[in-house]
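> Make a model of this:
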Amino acid sequence: MRFMMLMLPGGYGDAAPDARPSAEAVEKMMQFNRSLQEAGVLLALDGLHPPASGARVTTVNGKVKVIDGPFAEAHEVIGGYWMIDVSSRDEAIAWASRCPLAPNETIEVRQVFEMADFPLDVQKAAEGFQDMQLSQAS
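Just a heads-up that it's a prediction; the model follows:
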């Protein structure tokens, strides 16, 4: 089962566009990342720039609207993610529990949909999706 662990760093919604983690924080996180890798459960991981340097694209009355960050209404924002492949939700939570979190940081654990989770009509509508995933992995 694939799970995405989403890092929700406290205060990241208000971080300056050029904010970066300290070397000490990165070193602690790399120890955690290596443990995921050594256990053979890590599929992907990345950190994200602060929302102040991002943009949101929405539609309002059928028209595309772009809003540049920071986003005033954002209370919890994603600062990074890990994609892991484990045998259960409990195992994913156990891995998230080992992450070296700073005060007010949270990891949200969410299972990734597998094609078998959907009824046949949805699987048919998504024909070619798995080929897209495979082409991006190579």
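
> From here on, just use CA atoms for contacts and neighbour counts.
OK.

> Okay, helices next: where are they in this protein?
Secondary structure of the chain by DSSP state H: the helices cover 23-38, 89-97, 120-125, 129-137.

> Quick check: which of those has the most neighbours on average?
helix 89-97 (a mean of 15; mean count of other C-alpha atoms under 10 Å).

> ok, now how distant is the residue nearest the centre of the chain from residue 5?
Among the residues of the chain, the one closest to the centroid is residue 81, at 3.2 Å (C-alpha atoms, centre = their mean). Taking C-alpha to C-alpha, to the nearest Å as the measure, residue 81 falls 5 Å from residue 5.

> where do the strands sit along this protein?
Using DSSP state E, the strands of the chain run over 2-8, 42-47, 55-60, 63-68, 80-85, 106-111.

> To compare with the earlier structure, here is another sequence to fold:
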Amino acid sequence: MRVMVLVKATTDSETGNMPTAELLEAMGKFNQQLAEAGILVTGEGLKPTSQGKRIAFDDASRTVRDGPFAATSELVAGFWLWQVKDMEEAIAWAKRCPNPMPGPSELEIRPLYEMEDFANLS
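Next up is the predicted model:
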């Protein structure tokens, strides 16, 4: 099963504050453990939404909006894509993660659709 682990944004990530050397080292070690266990597919940090765009769709119409975007707690600051045997394994690995932000932060784990999810859609 593949899951996307989303690192939720905080005020620090949205203002572009870079992580400390200690946090970068801790996250590097965690990523290495994920890789050695065969869990890590990929993972990246995202720049603040002030550097992003949103495209709104309404039938044939497309509207581009510049960031920053509101509701920081609903934004994503980074992600991993993991290959795990089940949600319990994903949770166990997520609990081992160093706190990805200075202060309170949150991870969200979402399973990806797989081709077999669409097999019975006729």
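
> quick one on the thing from earlier: okay if I get the helices of the first structure as JSON lines plus distance to residue 53 of the first structure?
Below are those laid out as JSON lines (distance: least, C-alpha to C-alpha, whole Å):
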{"stretch": "helix 23-38", "distance to residue 53 of the first structure": "20"}
{"stretch": "helix 89-97", "distance to residue 53 of the first structure": "27"}
{"stretch": "helix 120-125", "distance to residue 53 of the first structure": "35"}
{"stretch": "helix 129-137", "distance to residue 53 of the first structure": "25"}
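
> Which of the ones you listed sits closest to residue 1 of the first structure?
Comparison of the helices of the first structure against residue 1 of the first structure by C-alpha to C-alpha identifies helix 89-97 as nearest, at 8.2 Å.

> what span of the second structure lines up against that closest one?
Mapped onto the second structure using TM-score structural alignment, helix 89-97 of the first structure covers residues 87-95.

> That stretch against the first structure, how far on average?
With the two structures superposed, stretch 87-95 of the second structure lies on average 0.6 Å from its match in the first structure, counting by mean C-alpha distance after the TM-score superposition for the first structure.

> which residues touch that stretch?
3, 82, 84, 107, 109, 111 (C-alpha atoms under 8 Å, 6 or more residues apart in numbering).

> Hmm, residue 1 of the second structure is touching residue 111, no?
Yes. The criterion here is C-alpha atoms under 8 Å, and residue 1 of the second structure meets it with residue 111 at 7.3 Å.

> circling back to that earlier point, got a list of what the residue nearest to the centre of the first structure touches?
If you count contacts by C-alpha under 8 Å, 6+ apart, then residue 81 of the first structure has 4, 5, 6, 7, 45, 46, 47 around it.

> Of the residues you listed, which are reproduced in the second structure?
By both residues aligned by TM-score structural alignment, their matches' C-alpha atoms under 8 Å, these still in contact after alignment to the second structure are 4, 5, 6, 7, 45, 46, 47.

> That's all I had, so thanks and see you.
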